[in-house]
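Engineer: Next one to model:
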Amino acid sequence: MLSFEVCNAARLRRDARYDGRFFTAVKTTRIYCRPVCPVKHPLPRNVTYYPTAAAAEAAGYRPCLRCRPETAPFCPAWNGTRSTVARALKLIDGGALERGSVAALADRLGITSRHLGRLFERHVGASPQQVATTRRVQRAKRLIDTTDDAMTEIAFRAGFGSVRRFNAAFAALYGRSPSSLRASSRGRR
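Structural biologist: Got it, this is the predicted structure:
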């Protein structure tokens, strides 16, 4: 955490470089703000500084309605819908669509599956299911290139529910079967 003097100087200057790095809590109003808040400056003896909005809220302060501290840089709301897509991608990497549906993923994110699809189209250019399939195929391709495991084992390790889906995904992307891909990569070595 920055020192009181540094925070106080940044607050009095409304220095945007410190926006999101600390939050100003005003003891007399029980409200916390960003350092760039346009309100009249409180007296230094009436302020406390916190490193996060959560810390200020835990201390009993409520967010300012004018500067909206929940939109400070480095917080998820600052990134807007990109933050939701990033969380979805992390869950997909963790296997969310191997064990569940797009609707279940959207439910975990607190949005509808239709909205999730729109966000993916806007930010990723593909549906959540297409992203999951691409990542599974990439994982399988790495296993084909780096291991001598059987294709059945690779299919399941990569996250495919069946060998048939594994073969179909490879045929759709590469135009050939995984075993022919392995044979050609061995021939190049």
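Engineer: Please make it C-alpha for all contacts and neighbour counts, starting now.
Structural biologist: Fine.
Engineer: Run through the residues that contact S83.
Structural biologist: Taking Cα atoms under 8 Å, 6 or more residues apart in numbering, we find S83 in contact with 76-77.
Engineer: let's go with 6 Å and repeat that
Structural biologist: Residues near S83 by Cα atoms under 6 Å, 6 or more residues apart in numbering: P76.
Engineer: which parts of the helix or strand where it lies are buried?
Structural biologist: Assigned by DSSP states H and E, S83 falls within helix 81-93. By neighbour count on 16 or more other Cα atoms under 10 Å, the buried set for helix 81-93 is 81-82, 84-86, 88-89, 91-92.
Engineer: Dump the residues you listed to a markdown table, plus distance to C7.
Structural biologist: What follows is the buried residues of helix 81-93, written out as a markdown table (distance: Cα to Cα, whole Å):
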| residue | distance to C7 |
| --- | --- |
| T81 | 30 |
| R82 | 30 |
| T84 | 31 |
| V85 | 33 |
| A86 | 31 |
| A88 | 35 |
| L89 | 36 |
| L91 | 37 |
| I92 | 40 |
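Engineer: Second chain to compare with the first, below:
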Amino acid sequence: MWPNLRNYLALQLLWLAAVAGAGRGWWWAGPVALLLFVALHFGLHWQARGDLLLMLAALLLGSVVDSLATMSGVVHYAAAWPFPSLAPLWILALWMGLGLTLNHSFGWLMRRPALAVPVMALGGPLSYWGAQASFGAVHFSTPPFVGLLLIGVSWAVATAVLAALVLHLRRPAPLSMRGVE
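Structural biologist: Below you'll find the model as predicted:
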């Protein structure tokens, strides 16, 4: 199987496990699926430069985006464990999984920030809408359009930061850092 397709399908399976699990009250389904994704990913791509950093950056940005959405009352998450007023573990697992795609299946997109920002600003909210409509894992307390718009703006900002990091990581190291003086 092509590596980028395998990477993309792993993210989709993570999404399905996380949101279907959350809809049933299983906060742990997303983190368990993430562990499987991480094991598969690093088992096949341990040399992948920057993947761990991108995963942690996505975790940080996702924590901010979804915790602010929760604290503002725009979004409520099912299986909101461990702290109901912050982003739940299952959605943070999704952000970390997203981080593992940024150099791989989404690498082509992230290297084009002018395209990545609007695509992810639409795709991110559609993911939340799917989680609400299909599994009941996400609930909007405002009219859904308003919540989706706010999530879209948040995803646009997060994508711009992540795309800048992807581009930064792709730059070659200065000669002095490679042992050449």
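Engineer: so what number do they get for TM-score?
Structural biologist: Superposed pair, TM-score by TM-score structural alignment, normalised by the length of structure 2: 0.29. Supporting alignment: 83 aligned residues with a Cα RMSD of 4.8 Å.
Engineer: about what we covered before: quick check, nearest of the buried residues of helix 81-93 of structure 1 to I154 of structure 1?
Structural biologist: In terms of Cα to Cα, no member of the buried residues of helix 81-93 of structure 1 lies closer to I154 of structure 1 than I92, at 18.5 Å.
Engineer: Can you tell me the closest non-neighbouring residue to that closest one?
Structural biologist: A132 (6.2 Å; Cα to Cα, 6 or more residues apart in numbering).
Engineer: Any buried residues in the helix or strand that neighbour falls within, and which?
Structural biologist: Assigned by DSSP H and E, A132 of structure 1 falls within helix 128-146. Under the neighbour-count criterion of 16+ other Cα under 10 Å, helix 128-146 of structure 1 has 128, 131-133, 135-137, 139-141, 143-144 buried.
Engineer: Next secondary structure after that helix?
Structural biologist: Downstream of helix 128-146 of structure 1 (by DSSP H and E), the next one is helix 151-157.
Engineer: contacts for that following helix?
Structural biologist: By Cα under 6 Å, 6+ apart, helix 151-157 of structure 1 touches 163, 166.
Engineer: The next helix or strand after that helix relative to helix 128-146, how many degrees between them?
Structural biologist: Later in the chain than helix 151-157 of structure 1, the nearest helix or strand by DSSP H and E is helix 163-174. Angle of helix 163-174 of structure 1 versus helix 128-146, following axes from the mean of the first three to the mean of the last three Cα atoms, to 10 degrees, is 90 degrees.
Engineer: what's the distance between A10 of structure 2 and G130 of structure 2?
Structural biologist: 18 Å (Cα to Cα, to the nearest Å).
Engineer: Which one of these two is surrounded by more residues?
Structural biologist: A10 (22 against 14; other Cα atoms under 10 Å).
Engineer: what packs against the helix or strand where that one lies?
Structural biologist: A10 of structure 2 belongs to helix 3-23 when elements are defined using DSSP H and E. Packing partners of helix 3-23 of structure 2 (3 or more Cα pairs under 6 Å, 6 or more residues apart in numbering; DSSP states H and E): helix 29-45.
Engineer: repeat that with 7 Å
Structural biologist: Applying 3 or more Cα pairs under 7 Å, 6 or more residues apart in numbering; DSSP states H and E, we find helix 3-23 of structure 2 packed against helix 29-45, helix 89-99.
Engineer: C-terminal to the longest one, what's the next element?
Structural biologist: In the C-terminal direction, the helix or strand that comes right after helix 29-45 of structure 2 (DSSP H and E) is helix 51-71.
Engineer: May I see the buried residues of whichever strand or helix holds A9 of structure 1?
Structural biologist: In this structure, A9 of structure 1 is located in helix 4-13 according to DSSP H and E. Of the residues in helix 4-13 of structure 1, 7-8, 10-11 count as buried by neighbour count, 16+ other Cα under 10 Å.
Engineer: from what I can see the residue nearest to I92 of structure 1 touches K90, true?
Structural biologist: No - in terms of Cα atoms under 7 Å, A132 of structure 1 does not count as a neighbour of K90; the distance is 10.7 Å.
Engineer: S113 of structure 1 contacts F120, correct?
Structural biologist: No - with contact defined as Cα under 7 Å, S113 of structure 1 does not reach F120; the gap is 10.4 Å.
Engineer: Compare those two (neighbour count), which wins?
Structural biologist: Neighbour count, other Cα under 10 Å: between S113 of structure 1 and F120, F120 has more, with 22 against 18.
Engineer: Please give me every residue in contact with A10 of structure 2.
Structural biologist: F37 (Cα atoms under 7 Å, 6 or more residues apart in numbering).
Engineer: Report the separation between it and P31 of structure 2.
Structural biologist: Looking at A10 of structure 2 against P31 of structure 2, where the rule is Cα to Cα, the gap reads 13 Å.
Engineer: List the residues that contact S113 of structure 1.
Structural biologist: Counted by Cα under 7 Å, 6+ apart, S113 of structure 1 has contacts 102-103, 106.
Engineer: So which of those residues sit within helices?
Structural biologist: Counted as lying in helices by DSSP state H, out of the contacts of S113 of structure 1, are 102-103, 106.
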